[in-house]
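Asks: Sequence first, predicted coordinates after that:
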Amino acid sequence: MATLEIKDLNVSVATESGPKPILNGVDLTIRSGETHAIMGPNGSGKSTLAYSIAGHPKYEVTGGSVTLDGQDLLSMSVDERARAGLFLAMQYPVEVPGVSVANFLRTAKTAVDGEAPKIRTWVRDVNAALERVQLDNTFSQRSVNEGFSGGEKKRHEIAQLELLNPAFAVLDETDSGLDIDALRVVSDGVNRFTGQGDRGLLLITHYTRILRYITPDFVHVFVRGRIAEQGGPELAERLEAEGYDRYALKGADA
């Protein structure tokens, strides 16, 4: 059983007025086979957590640790973290003009596995992955995320997830901007990934609508840069009904 363990993680971001603390002692353990959902208000640090785990240079880790099967992720470069088994689906995927989806996917697979996939089987695998997220074969010839709709960007990330097949996936608001049909396609892809039984998932979201299709084992409420409360799927339903005001009213110092 693989384990992604975050202990007392503190993170700051550089601003014009100096470093600004965002994460204030995050503790979270995700084991293979588990789906964890993080919910919280805007500005609570959810995306900062995702990018810090993945190694975004904008964020400075000022304390704590992140390990994957005992390996220190924080000492690794971004590509080393990916090879160790970590995957991040970004809230706002970046456009890469001039780089086709096909070349991007094959380059990523080669970097993660340490060897290039065989062309014949790889083309078949890519076409099958795109078909499962309802993207046609011509999609692979388009430049990465250039001119993509919101739904195309998110479905492309799910195709990446399937093809790279990491040990742990962090999905940052994958449901953002999706209509109901695209939401179902994306959710089906996530469920195929977790359905392998030995993959871990951290799903960051504002709303419960994606949790109607992807059932989490654990739900964590993120407030002011740390986990303020945790529970099972029923916690998400309570948040939908009550919102986050109760944490502010309680004076949570998270």
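Replies: Now that the structure is in, tell me what you want to look at. The shown structure was predicted, so the numbers you read here are calculated from the model rather than taken from an experiment. Numbers count the residues shown, from 1 in each chain.

Asks: contacts, neighbours, all on C-alpha from now
Replies: Will do.

Asks: what's the closest non-adjacent residue to Arg184?
Replies: The shortest distance from Arg184 to any non-neighbouring residue, by Cα to Cα, 6 or more residues apart in numbering, is to Tyr213 (7.2 Å).

Asks: got the contact list for that neighbour?
Replies: By Cα atoms under 8 Å, 6 or more residues apart in numbering, the residues touching Tyr213 are 184, 187-188.

Asks: need the helices for this structure, in chain order.
Replies: Per DSSP state H, the chain carries helices over the ranges 46-54, 78-84, 101-113, 119-132, 150-164, 180-194, 233-242, 245-249.

Asks: Use this one as the comparison:
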Amino acid sequence: MDNKLLKINNLKTRVGDTEILKGLNLEIGKGEIHAIMGPNGAGKSTLVNTIMGHPKYSISDGEMLFEGESLNNLKVDERAKKGIFMSFQYPEEIPGITVENFLRTAKTAVTGKNIGILAFRRALKEKLKLLKIDESYAQRYLNVGFSGGEKKKNEILQMAVLEPKLAMLDETDSGLDVDAVRIVSEGVSKLRNSNNSILIITHHNSILEYLTPDYIHILVNGKIVKTGDASLADEIEKNGYDQFKALV
């Protein structure tokens, strides 16, 4: 039985006339944590946006297979229903919509099943407890007045409620202090299981100190040029990306 959740073959992605991903290959197995690292402009955010189906990014070549089925022509909501989730680098504020209402609506949309308010509230309380988030948080308006750390915790809460097969975290550690990075990392660790996979996009290895990936991929100029274990992050911390730029 094939354990691969996501297979990407020779992916080329454009924004307008500019090619950003230039023949990228990646495989993610079930139960694995992968981290993508690389210099600014390498194509890290482009990769996760392309997997999620953002209309700004057009595929000019290659294929993305999720559980053996092509994603290439699926809309964003169709990918979400298949179990793909993406956290945002800069989450939006939505006045008038509580965290609880937003999450219940999202869960209904992804599963196609209407969930009763009381049943959902019980399930949400369990997730809040698991992630050590105060219950009052659920009644606040979505991201309104939230600190950077609270916004990121809310993204992890969404992940907990939606229970995706593939969770992509784009710069989740960006702008967070050490305590917030630790809390977010612990939350992700608790949600990991043998049937889901996590893809982390990060510039630096602060989150990787708490969340040890199975694989680290170095992305340079639209291609993955090196794959290794968690020790790769230490190598980057010491020597930067110059050594990898020569591999393109």
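Replies: Structure received. Just so it is clear, the structure is predicted and the values come from calculations on it, not from any experiment.

Asks: I'd like the TM-score for the two structures, please.
Replies: The TM-score (TM-score structural alignment, normalised by the length of structure 2) is 0.94; 246 aligned residues with a Cα RMSD of 1.4 Å.

Asks: hang on, the earlier thing: turn the helices of structure 1 into JSON lines, columns for mean neighbour count.
Replies: Formatted as JSON lines, the helices of structure 1 follow (neighbours: other Cα atoms under 10 Å):
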{"stretch": "helix 46-54", "mean neighbour count": "22"}
{"stretch": "helix 78-84", "mean neighbour count": "18"}
{"stretch": "helix 101-113", "mean neighbour count": "17"}
{"stretch": "helix 119-132", "mean neighbour count": "15"}
{"stretch": "helix 150-164", "mean neighbour count": "23"}
{"stretch": "helix 180-194", "mean neighbour count": "19"}
{"stretch": "helix 233-242", "mean neighbour count": "15"}
{"stretch": "helix 245-249", "mean neighbour count": "12"}
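
Asks: Looking at those helices, spot the one closest to Asp8 of structure 1.
Replies: Asp8 of structure 1 sits nearest to helix 46-54 of all the helices of structure 1, at 11.9 Å, using Cα to Cα.

Asks: how about the closest one, aligned to which bit of structure 2?
Replies: Here helix 46-54 of structure 1 aligns to structure 2 at residues 44-52, judged by TM-score structural alignment.

Asks: for Lys22 of structure 2, what are its contacts?
Replies: Here Lys22 of structure 2 is in contact with 10-13, 221-223 (Cα under 8 Å, 6+ apart).

Asks: Let's see that with 10 Å instead.
Replies: 10-14, 43, 60-62, 220-224 (Cα atoms under 10 Å, 6 or more residues apart in numbering).

Asks: same thing with Phe193 of structure 1?
Replies: Applying Cα under 10 Å, 6+ apart, the residues contacting Phe193 of structure 1 are 158, 161-162, 165-169, 187, 199-201.

Asks: how big is the offset of the match of helix 46-54 of structure 1 relative to structure 1?
Replies: When structure 1 is superposed, stretch 44-52 of structure 2 averages 0.5 Å from its matched positions, counting by mean Cα distance after the TM-score superposition for structure 1.

Asks: How far off centre is that stretch?
Replies: 9 Å (Cα atoms, centre = their mean, to the nearest Å).

Asks: And stretch 149-159 of structure 1, by the same measure?
Replies: Counting by Cα atoms, centre = their mean, stretch 149-159 of structure 1 comes out at 13 Å from the chain centroid.

Asks: and what of stretch 188-198 of structure 1?
Replies: So, by Cα atoms, centre = their mean, the centroid of stretch 188-198 of structure 1 is 14 Å from its chain's centroid.

Asks: farthest pair in the contacts of Phe193 of structure 1?
Replies: Within the contacts of Phe193 of structure 1, two members stand farthest from each other by Cα to Cα: Ala167 and Ser187, at 18.0 Å.

Asks: Which of the contacts of Lys22 of structure 2 fall within strands?
Replies: Judged by DSSP state E, strands contain the following of the contacts of Lys22 of structure 2: 10-14, 60-62, 220, 223-224.

Asks: Specify which member of these is nearest to Ala246 of structure 2.
Replies: Taking those together and measuring to Ala246 of structure 2 by Cα to Cα, the closest member is Val220, at 9.4 Å.

Asks: The equivalent of the closest one over in structure 1: how many residues sit nearby?
Replies: In structure 1, Val220 of structure 2 lines up with Val223, judged by TM-score structural alignment. Number of residues near Val223 of structure 1 (other Cα atoms under 10 Å) recorded here: 25.

Asks: which residues touch Val223 of structure 1?
Replies: 23-24, 39-46, 229, 244, 247-248, 252-254.

Asks: Pull out the buried residues from those residues.
Replies: 23-24, 39-41, 44-46, 244, 247, 254 (16 or more other Cα atoms under 10 Å).

Asks: Need these in CSV (columns: distance to Arg238 of structure 1).
Replies: Output for the buried ones among the contacts of Val223 of structure 1, formatted as CSV (distance: Cα to Cα, whole Å):
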residue, distance to Arg238 of structure 1
Leu23, 24
Asn24, 25
Met39, 12
Gly40, 13
Pro41, 14
Ser44, 18
Gly45, 21
Lys46, 19
Tyr244, 10
Tyr247, 13
Ala254, 19
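
Asks: From these, pick the one nearest Lys153 of structure 1.
Replies: Nearest member of the buried ones among the contacts of Val223 of structure 1 to Lys153 of structure 1, counting by Cα to Cα, is Lys46, at 20.3 Å.

Asks: To what extent is the aligned partner of Gly33 of structure 1 in structure 2 buried, counted in neighbours?
Replies: Under the alignment (TM-score structural alignment), Gly33 of structure 1 maps onto Gly31 of structure 2. Residues lying near Gly31 of structure 2 (other Cα under 10 Å) number 19.
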